[in-house]
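> I'd like to go over a predicted model; first the sequence, then the structure.
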Amino acid sequence: MTLANGRPYLAIPGPSVMPEEVLRAMHRGAPNIYEGALPDMVAGLVPDLRAVARTSGHVAIYIANGHGAWEAALANTVAPGARVLVPATGRFGHGWAEIAQGLGIEAEVIDHGKRAPVDVSRLAETLAADRAHTIKAVLATHVDTSTSIRNDIAALRAAIDEAGHPALLMADCIASLACDRFEMDTWGVDVMVAASQKGLMVPPGLGFVFFSDKAAAARAALPRVSRYWDWAPRADPQMFYQYFGGTAPTHHLYGLRAALDMIGAEGMEAIWSRHATLARAVWAACERWGADGPLELNVADPALRSHAVTALRIGAPHGTRLRDWVAREAGVTLGIGLSMAEPGSAEWHGFFRFGHMGHVNAHMILGLLGSVEAGMRALDIPFGRGALDAAAEVVAGGCPAPSVQPAKTASTGRRGASAASLDG
């Protein structure tokens, strides 16, 4: 007998849970991709995407995952042989650096390990030493999905400005967009990359690059950009197909329209508040469990933790045993400990992650935590008591009232919510 029969819960940090509204919107026949309802709908997506990113800048949509968005951002701004600076706080910082190297770009990585945020002073020192301004961009990860570290992007902008350095500031918001607060224009970000399968609640397959006028000028100065990655026609298309470099990802677009409508109805401030409260519930439970057992939050300081994903250390072989039990007996899939140890090694089995991004609410998180505690009981993994009480207390306190801020953009799409309504 198993208690896992029924609807499963994918509690990994992407792909995230897809709302029924998104799935229903995608469940239809193929549309006309040349004229009519689909082109009209897509024109309305752009201002709504800007509102989620808090920018009045440009938006390019790619049929790609986050890795594709990484490459698109670099292909449009940095020439082969040039130099970028990558302050890495986990696997995905290194991943972006590897994409750069594959394009013939020199990527200088400042490795901060797996438990610490970006050291702004180290970044400032490197920029100050670059008197010839050979560094063309700083590639920063807002939230690294592997470690759950959340970096202070505004502080990086301040360090670049204080050094008087012209480098572009690029932010990877693949894990954080529509989960953790992100203010592209206010924080001075030149390029931001995101993808559809996390906070935007759409299946994997869409990559997004948001860019400023300064980044557009860097693109204009390049001698060439590959036809597919070139963001200029995508951001200012003369024909519908130029949005996507060919045939549109039709059903993903229908899903995205539904997701943006849901985001607009809730409001960005409320979304950020919901994610913050549910993350605090997760942390409260984990801290109680760890008080009398091997479980440990990867990031000690709550101010540095993502509100979208929580990386955990529990020691081998408990991580894999717990994931297997919870999936088999409770129908809940937990995330692997990605890049926290060498795959296949004994240590690799000592980590796991919770994804709490996008379409999540209180009963999902409380059910997740209850299932994990049941697994630790069944497997005789030591843990401290009172975790579920602590999580319930956070939930009972509710979300703080959103502090509504003025919209950064005021344009309205032809279908769906306006930028103002998305702003909260």
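Cool, the structure landed.
> rest of the way, CA atoms for contacts and neighbours
Will do.
> roughly how far apart are residue 60 and residue 167?
21 Å (Cα to Cα, to the nearest Å).
> And these two? Which one has more around it.
residue 60 (25 against 21; other Cα atoms under 10 Å).
> now the strands for the stretch 251-400 of the chain?
Secondary structure of the stretch 251-400 of the chain by DSSP state E, counting those that start in this stretch: the strands cover 296-297, 309-313, 332-336, 351-355.
> Mind checking those for the one nearest to residue 377?
With Cα to Cα, the closest approach to residue 377 among those belongs to strand 332-336: 15.9 Å.
> buried set for that closest one?
Going by neighbour count (16 or more other Cα atoms under 10 Å), the buried part of strand 332-336 is 332, 333, 334, 335, 336.
> what's the angle between that strand and strand 309-313?
Angle, strand 332-336 to strand 309-313, by axes from the mean of the first three to the mean of the last three Cα atoms, to 10 degrees: 70 degrees.
> Name the surrounding residues that touch strand 332-336.
Outside strand 332-336, the residues that touch it by Cα atoms under 8 Å, 6 or more residues apart in numbering are 4, 8-13, 320, 323, 326-327, 351-355, 368, 371.
> From the chain's centroid, how far away is it?
Computed by Cα atoms, centre = their mean, to the nearest Å, the separation of strand 332-336 from the middle of its chain amounts to 18 Å.
> Specify the angle between it and strand 351-355 in degrees.
Using the same axes, to 10 degrees: strand 332-336 against strand 351-355 is 120 degrees.
> now, which of the buried residues of strand 332-336 sits nearest residue 143?
residue 335 (15.8 Å).
> Can you show me the helices along the stretch 301-424 of the chain?
Per DSSP state H, counting those that start in this stretch, the stretch 301-424 of the chain carries helices over the ranges 318-330, 362-378, 387-397, 419-422.
> cool, and the stretch 51-200 of the chain?
Counting by DSSP H, counting those that start in this stretch, one finds helices in the stretch 51-200 of the chain at the ranges 66-75, 91-102, 120-129, 153-162.
> Need those helices in JSON lines (columns: mean neighbour count and distance to residue 83).
Listed next are those as JSON lines, based on neighbours: other Cα atoms under 10 Å; distance: least, Cα to Cα, whole Å:
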{"stretch": "helix 66-75", "mean neighbour count": "24", "distance to residue 83": "11"}
{"stretch": "helix 91-102", "mean neighbour count": "20", "distance to residue 83": "9"}
{"stretch": "helix 120-129", "mean neighbour count": "16", "distance to residue 83": "12"}
{"stretch": "helix 153-162", "mean neighbour count": "18", "distance to residue 83": "15"}
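> A further structure is provided below for comparison with the first:
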Amino acid sequence: MEARSSRHFLQIPGPSPVPDRVLRAIAMPVIDHRGPTFADLGKEVLEGCRKIFQTSGPVVIYPSSGTGAWEAAIANTLSAGDRVLMVETGHFATLWRQMAARWKVEVDFVPGDWRHGVPPEVVREKLQADRERAIKAVMVVHNETSTGVTSRIAEIRKAIDEAGHPALLMVDTISSLGSADYRHEDWGVDVTVSCSQKGLMLPPGLGFNAMSEKALKAGESNDLPRSYWDWRDMLKPNAQGFFPYTPSTNLLYGLKEAIAMLLEEGLDNVFARHQRLAAATRAAVEAWGLEVLCLDEREHSPVLTAVVMPEGHDADRFRKIVLENYDMSLGTGLAKLAGKVFRIGHLGETNELTLLGAISGVEMGLKDAGVPHKPGGVQAAMDSFHNQNLRAGDIRAA
């Protein structure tokens, strides 16, 4: 691949592009992680995380990937032999199931078509049928990164309550936190799992758990072994801004800046921006005559859009052509979707103009790859932005 003189378009659904402000913050000198300057930093980022998760309860930060945060959620709440309820919404729900099984947790895994989120009515029916209250947790992926489908967490919480069931609600927000509306406390979530490299606009390296009092209580009696992941070991020094082992100091500087950026824009505005970008992307896909993978309008992801390739055309070949011709990375199809879809990320530090650049690259790539489509996706995205601005009253006369 020849060298390019301009910026690379990173349009995968994470890791997302890291803003200059965050990069500059990460470049701070390394400091003593046992000293008073670090204590101030630790307290500030832990308090800031509560605002992003929208909770008054504790949030812990691990030097880990999101996979580590998954494991922490299981190890701190469940015991070997416990039953949990999960739904096959995509690749990452499947991986979380596999992890739970390695911990000897029994998973009731409801089959899915990878085109819908978790059906709240199925959760309610499963819990109502659990007369012995053997199910200890309902584990849900909020935004399934492999499919571009979100699950309706507030409705799932309602379904659990309607069933009168004591199961914990555990939610993966790895690709949704900081991009899609999410409310840990208001929605009655017991454990929220997330990471740094998507909506928080950081490099990979930080994993998060937010937990309720009910989840903390469960951790007092479960029997899974834990050391590195132990919430209790984290929460004690966190009270003074410290960590039980060496933290990712410079990523925490970046986290401080990323939180500041999100709060300066305002979380409601951040969520609305992502919805605008997603709607414009879907308008482009429709104009091309292609199909969005998500089938339920209520579940369209604000984070990414998965696009189904026409029969007989390989999505990975198309992605390769786009990368070689226009220096843009698109998300690959994962597991059973390999070669069948490509994914357009529109999260993090992205706005109307950067997305239009990405849409242009996709449209040019479709033509170069000989993929059957209609022209006009870029114009459709522009029209979507214009119409949304008109409805919001954001267009002002010169």
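Alright, I've got the coordinates. Keep in mind that what you see is a predicted model, and the values were worked out from it rather than measured.
> Superposed, what's their TM-score?
Aligned and superposed, the two chains score 0.94 in TM-score terms (TM-score structural alignment, normalised by the length of structure 2); 391 aligned residues with a Cα RMSD of 1.9 Å.
> Same list, the buried residues of strand 332-336 of structure 1, but as CSV with distance to residue 203 of structure 1 please.
Shown next, in CSV, are the buried residues of strand 332-336 of structure 1 (distance: Cα to Cα, whole Å):
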residue, distance to residue 203 of structure 1
332, 19
333, 17
334, 18
335, 17
336, 20
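> Next up, the contacts around the corresponding residue of structure 1 for residue 7 of structure 2.
Mapped onto structure 1 by TM-score structural alignment, residue 7 of structure 2 lines up with residue 7. Taking Cα under 8 Å, 6+ apart as the criterion, residue 7 of structure 1 is in contact with residue 331.
> Spell out the secondary structure type for residue 7 of structure 1.
The three-state label given to residue 7 of structure 1 by DSSP: H, G, I helix; E, B strand; the rest coil is coil.
> thinking again about what came up before, show me which of the helices of the stretch 301-424 of structure 1 has the highest average neighbour count.
helix 419-422 (a mean of 23; mean count of other Cα atoms under 10 Å).
> What residues in structure 2 pair up with that helix?
Counting by TM-score structural alignment, helix 419-422 of structure 1 pairs with no residue of structure 2.
> possible to save the strands of the stretch 251-400 of structure 1 as TSV with distance to residue 154 of structure 1?
Shown next, in TSV, are the strands of the stretch 251-400 of structure 1 (distance: least, Cα to Cα, whole Å):
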stretch	distance to residue 154 of structure 1
strand 296-297	25
strand 309-313	21
strand 332-336	29
strand 351-355	25
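> now for those, which one comes closest to residue 235 of structure 1?
Using Cα to Cα, the strands of the stretch 251-400 of structure 1 put strand 309-313 closest to residue 235 of structure 1, at 30.7 Å.
> quick one, the closest one and helix 318-330 angle?
120 degrees.
> Report all helices and strands that strand 309-313 of structure 1 contacts.
Secondary-structure packing of strand 309-313 of structure 1 (3 or more Cα pairs under 8 Å, 6 or more residues apart in numbering; DSSP states H and E): strand 296-297, strand 351-355.
> Residue 65 of structure 1: which of the helices of the stretch 301-424 of structure 1 is closest?
That would be helix 419-422 among those, by Cα to Cα, at 23.9 Å.
> Tell me which other helices or strands that closest one touches.
Judged by 3+ Cα pairs under 8 Å, 6+ apart, helix 419-422 of structure 1 is in contact with helix 37-53, helix 250-266.
> so how far does the first one sit from its counterpart in structure 2?
The superposed helix 37-53 of structure 1 is, by mean Cα distance after the TM-score superposition for structure 1, a mean 1.2 Å from where its aligned residues fall in structure 2.
> same for that helix, what does it pack against?
So helix 37-53 of structure 1, by 3+ Cα pairs under 8 Å, 6+ apart, packs with strand 58-63, helix 250-266, helix 419-422.
> Longest helix in structure 1, please.
In structure 1, with assignment by DSSP state H, the single longest helix is helix 268-290.
> report the angle between the axes of it and strand 351-355?
Counting by the same axes, to 10 degrees, helix 268-290 of structure 1 lies at 150 degrees to strand 351-355.
> now helix 268-290 of structure 1: how far from the chain's centre is it?
The answer for helix 268-290 of structure 1 is 16 Å, by Cα atoms, centre = their mean.
> spatially speaking, which residue is in the middle of structure 2?
Nearest to the geometric centre of structure 2 sits residue 175, at 1.1 Å (Cα atoms, centre = their mean).
> Which one, of the helices and strands packed on strand 309-313 of structure 1, ends up nearest to residue 247 of structure 1?
strand 351-355 (32.2 Å).
> Next, the angle helix 362-378 makes with the closest one.
Angle of strand 351-355 of structure 1 versus helix 362-378, following the same axes, to 10 degrees, is 160 degrees.
> Show the contacting residues for residue 338 of structure 2.
315, 316, 332 are the contacts of residue 338 of structure 2 under Cα under 8 Å, 6+ apart.
> Scan structure 2 for its longest strand.
Criterion DSSP state E: the longest strand present in structure 2 is strand 135-141.
> That one vs structure 1, average offset?
Strand 135-141 of structure 2 differs from its equivalent in structure 1 by a mean of 0.5 Å after superposition (mean Cα distance after the TM-score superposition for structure 1).
> who touches that strand?
For strand 135-141 of structure 2, the surrounding residues in contact (Cα under 8 Å, 6+ apart) are 78, 82-87, 89, 92-93, 118, 127, 150-151, 166-173.
> can you check stretch 306-314 of structure 2 too?
146-148, 285, 290-294, 315, 339-344, 371-372.
> What are the buried residues along that stretch?
Quick answer for stretch 306-314 of structure 2 (16+ other Cα under 10 Å): 306, 307, 308, 309, 310, 313, 314.
> any idea which of those residues is closest to residue 44 of structure 2?
Using Cα to Cα, the buried residues of stretch 306-314 of structure 2 come closest to residue 44 of structure 2 at residue 306, 36.4 Å.
> what do we get in structure 1 for the closest one?
Looking across to structure 1 (by TM-score structural alignment), residue 306 of structure 2 lines up with residue 311.
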